[in-house]
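S.K.: after the sequence you'll find the predicted model.
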Amino acid sequence: MSRVVIVTGAGRGLGRAHALAFAEAGYSVVVNDRDDAAEEVAAEIGANAVVNRDDVADWDGAARLVDAALGAFGRLDVLVNNAGFVRDRMLVNLGESEWDDVVRVHMKGHFAPLRHAAAHWRQLHKSGRPVTARVINTTSGAGMLGSVGQGNYSAAKAGILGLTFVAAAELDRYGVTVNAIAPAARTRMTAETFAAQMAAPATGFDAMAPENVSPLVVWLGSEDAGDVTGRVFEVEGGRICLADGWRRGPTVEREERWPVTEVGPAVRALLDKSVPPEPVYGVE
């Protein structure tokens, strides 16, 4: 029996590319999207695809999404959390709804399907059935470094990193791996942010095509990737970069409370020993 994958936001862009790539690799696919384009993607795949139109950031909708895989194919092996959108504003102009909507679709839209899928896999494990499940979350360079004009999006994508690390640690005992990708590709969501790089070349390799990201996603969803968890990969064109997260750097310690007058010189000494952080996107 073929492995089964859920891809959220699979109607267009990266999600569509992932769904088609999994289908080509022999997977049965649940094509989740609120857009009518989901029907087109499922039709392109054929009999091994079903459409789910639920809102992934709705608790009951996310449960129905997992049930759609189990009802149609009798199993669930891979969850690709991809759905999202942007509402870009500088912080001084960012409205409450623009914050809430972006955080909701990215963070809750990752958590809710993950929570329901994880409960299913835990139940399988406790019943003694083997589990080789995979979760691939979608973060961003904005989540790792920040991006000017995208405070809401950067915060949500950074939150997805934290969720990925916790889920990897908690779900490993059940046979579930959890990793994240930070892709760069030509999609509707990135059209304004990366306008200068969006145009496909007249000839040669199209480094910004969303299809370039999908091979890594399909591999992370495979049984072969069972020893890889809690990791973050940047992927763009033909480049795959293993991203290192926060690590403890230079340290100074004393066996008593620090006097305020001595904190400044101590911190400056640490900064002198440290590697400067990568710049926030959009900073000249």
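M.R.: Okay, I see it.

S.K.: make it CA atoms for all contacts and neighbour counts henceforth
M.R.: Will do.

S.K.: tell me the contacts of the closest residue to G151 other than its chain neighbours?
M.R.: Nearest residue to G151, sequence neighbours excluded (C-alpha to C-alpha, 6 or more residues apart in numbering): L91, at 6.4 Å. The contact partners of L91, by C-alpha atoms under 8 Å, 6 or more residues apart in numbering, come to 149-151.

S.K.: may I see the buried residues of the helix ranked longest in the chain?
M.R.: Identified as the longest helix of the chain according to DSSP state H is helix 151-171. Residues 151-161, 163-165, 167-168, 171 are the ones in helix 151-171 that count as buried (16 or more other C-alpha atoms under 10 Å).

S.K.: which elements pack onto that helix?
M.R.: Here helix 151-171 touches helix 96-103, helix 109-126, strand 133-138, helix 141-145, strand 176-184, going by 3 or more C-alpha pairs under 8 Å, 6 or more residues apart in numbering; DSSP states H and E.

S.K.: and the comparison structure, right after this:
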Amino acid sequence: MSIRFDDRVAIVTGAGNGLGRSHALALAARGAKVVVNDLGGDVHGVGGSTSAAQAVVDEIVAAGGEAIAHGANVCKMDEVEDMVKTAMDKWGRVDILVNNAGVLRDKTFSKMELSDFEFVLQVHLMGSVNCTKAVWEIMKEQQYGRIVMTTSSSGLYGNFGQTNYGAAKLGLVGLMNTLCIEGAKYNVKTNCLSPTAATRMTEGLMPDEALALLTPESVTTGLLTLCDDEAPNRTILCAGAGGFASAIVYETDGICLSGDDMTPENVRAQMATIRSADGQEEYTQGGQQTMKFVSKAAAAAGVKMG
């Protein structure tokens, strides 16, 4: 099996440097026509220039590929729509969207200004929403689409000083969880990539020996598997330094209390059982949790369901 993207059109946001650049180059090398999007700001979202995006385009073209640069700010829907229109006017379709653009404004929650919290959510979460919204009907109509959200271990597990970043990144998992349901019958698949790589965002956070292992290309290897015809749907793929894993949200089997037993004291007393992994399941729709609780309650009350 060879993963190729011939005749596919991809948009990669935040593609002027780091992971986005790596993603754009790799997609182009395997045949995709690529819109290289980058506002050109620094890691804090300050400034702007299309020079970084154009440099990536020049590299792709020099290698025999096709690409165009676009400096849309993903927070501004009119600019995002112009980017998608540019791709449609040039190539007639959009098959792949990699939501990679992001910023950092790290501080402890006590010291963080709400404006910095809102800005990080706006770029990561609403930026991905804007780009996805702009291509969604196109992908549904052409009966093909591959969308990748860039989540993070900071969102999945937490990280000191990153309440804004973590909230935005876990929000993207929630976005994926519903988009993958709504897009399934149209062959529009949505997944998440959770990367660990040496980029402008990780400079100074790790020793040089570790950073040397955490190449953007090792993450892109995983990204490509989320973009092709045989891509999964609703997968959180973790990637870094050649390692690949899947993060999955499980729900434990839990307990059921009724009548006079339904007290906070009894919930606390059985917390070990509530947290037990025995019988835990991966749910793919929110209603599954409701049905579990209703079924347990009905069984405890001797009520026959259905």
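M.R.: Yep, that arrived. All figures in this text were calculated on a predicted structure; none of them were measured in a lab.

S.K.: can you give me the helices for the stretch 151-284 of structure 1?
M.R.: Secondary structure of the stretch 151-284 of structure 1 (DSSP state H, counting those that start in this stretch): helices at 151-171, 195-198, 214-220, 260-273.

S.K.: how far off centre is the last one?
M.R.: Read that as helix 260-273 of structure 1. For helix 260-273 of structure 1, the distance from its own C-alpha centre to the chain's C-alpha centre is 37 Å (C-alpha atoms, centre = their mean, to the nearest Å).

S.K.: what lies in contact with it?
M.R.: 250-252.

S.K.: recalculate using a threshold of 7 Å.
M.R.: Contacts with helix 260-273 of structure 1, where a contact means C-alpha atoms under 7 Å, 6 or more residues apart in numbering, come from 250-251.

S.K.: likewise for the first one?
M.R.: The contact list for helix 151-171 of structure 1, computed with C-alpha under 7 Å, 6+ apart, reads 86, 91, 99, 102-103, 106-107, 139-140, 142-144, 146-147, 177-180, 229-230.

S.K.: 8 Å instead, please
M.R.: Defining contact as C-alpha under 8 Å, 6+ apart, one finds that helix 151-171 of structure 1 is touched by 86-91, 98-99, 102-103, 106-107, 110-111, 118, 137-140, 142-144, 146-147, 176-180, 229-231.

S.K.: quick one: that helix to structure 2 mean distance?
M.R.: Taken against structure 2, helix 151-171 of structure 1 registers an average deviation of 0.6 Å after superposition, with mean C-alpha distance after the TM-score superposition for structure 1.

S.K.: now the angle from that helix to strand 133-138?
M.R.: Here the directions of helix 151-171 of structure 1 and strand 133-138 differ by 160 degrees (axes from the mean of the first three to the mean of the last three C-alpha atoms, to 10 degrees).

S.K.: contacting residues around G238 of structure 1?
M.R.: 207, 212.

S.K.: now check structure 2 for the residue matching it.
M.R.: Mapped onto structure 2 by TM-score structural alignment, G238 of structure 1 lines up with G242.

S.K.: again, but for P113 of structure 1
M.R.: So, by TM-score structural alignment, P113 of structure 1 is matched to C131.

S.K.: nearest to A38 of structure 1, of the helices of the stretch 151-284 of structure 1?
M.R.: Smallest distance to A38 of structure 1 across those (C-alpha to C-alpha): 17.4 Å, for helix 214-220.

S.K.: which parts of the closest one are buried?
M.R.: By 16+ other C-alpha under 10 Å, the buried positions in helix 214-220 of structure 1 come out as 214, 217-218, 220.

S.K.: and stretch 93-104 of structure 1, by the same measure?
M.R.: Buried, per 16+ other C-alpha under 10 Å, within stretch 93-104 of structure 1: 94, 98-99, 101-104.

S.K.: what residues in structure 2 pair up with that stretch?
M.R.: Aligned by TM-score structural alignment, stretch 93-104 of structure 1 corresponds to residues 111-122 of structure 2.

S.K.: which residues touch the closest residue to T235 of structure 2 other than its chain neighbours?
M.R.: Leaving aside its sequence neighbours, T235 of structure 2 sits nearest to N191 (C-alpha to C-alpha, 6+ apart; 5.0 Å). Listed by C-alpha under 8 Å, 6+ apart, the contact partners of N191 of structure 2 are 147-149, 176, 180, 226, 232-237.

S.K.: looking at those residues, which is nearest K296 of structure 2?
M.R.: Using C-alpha to C-alpha, these come closest to K296 of structure 2 at R234, 27.5 Å.

S.K.: is it true that that closest one touches C192?
M.R.: Yes. Using C-alpha atoms under 8 Å, R234 of structure 2 is in contact with C192, at 7.4 Å.

S.K.: what about A119 of structure 1, neighbour count?
M.R.: 13 (other C-alpha atoms under 10 Å).

S.K.: okay, and stretch 159-170 of structure 1 goes to which residues in structure 2?
M.R.: Using TM-score structural alignment, the residues of structure 2 aligned to stretch 159-170 of structure 1 are 171-182.

S.K.: if we can go back for a sec, compare R234 and C192 of structure 2 (neighbour count), which wins?
M.R.: More crowded of R234 of structure 2 and C192, by other C-alpha under 10 Å: C192, with 29 against 22.

S.K.: ok, S22 of structure 2 - contacts?
M.R.: Counted by C-alpha under 8 Å, 6+ apart, S22 of structure 2 has contacts 15, 216-217, 220.

S.K.: got a winner among the residues you listed for most neighbours?
M.R.: Most crowded among the contacts of S22 of structure 2, counting by other C-alpha under 10 Å, is A15 at 31 neighbours.

S.K.: and that residue, what's its match in structure 1?
M.R.: Match for A15 of structure 2 (TM-score structural alignment): A10.

S.K.: so its match makes contact with R16?
M.R.: Yes. Using C-alpha under 8 Å, A10 of structure 1 is in contact with R16, at 4.4 Å.

S.K.: which residues do the two both contact?
M.R.: Common neighbours of A10 of structure 1 and R16, counting by C-alpha under 8 Å, 6+ apart, are V41.

S.K.: the aligned residue in structure 2 for S140 of structure 1: what's it in contact with?
M.R.: Under the alignment by TM-score structural alignment, S140 of structure 1 pairs with S152 in structure 2. S152 of structure 2 makes contact with 166, 169-170, 193-195, according to C-alpha under 8 Å, 6+ apart.
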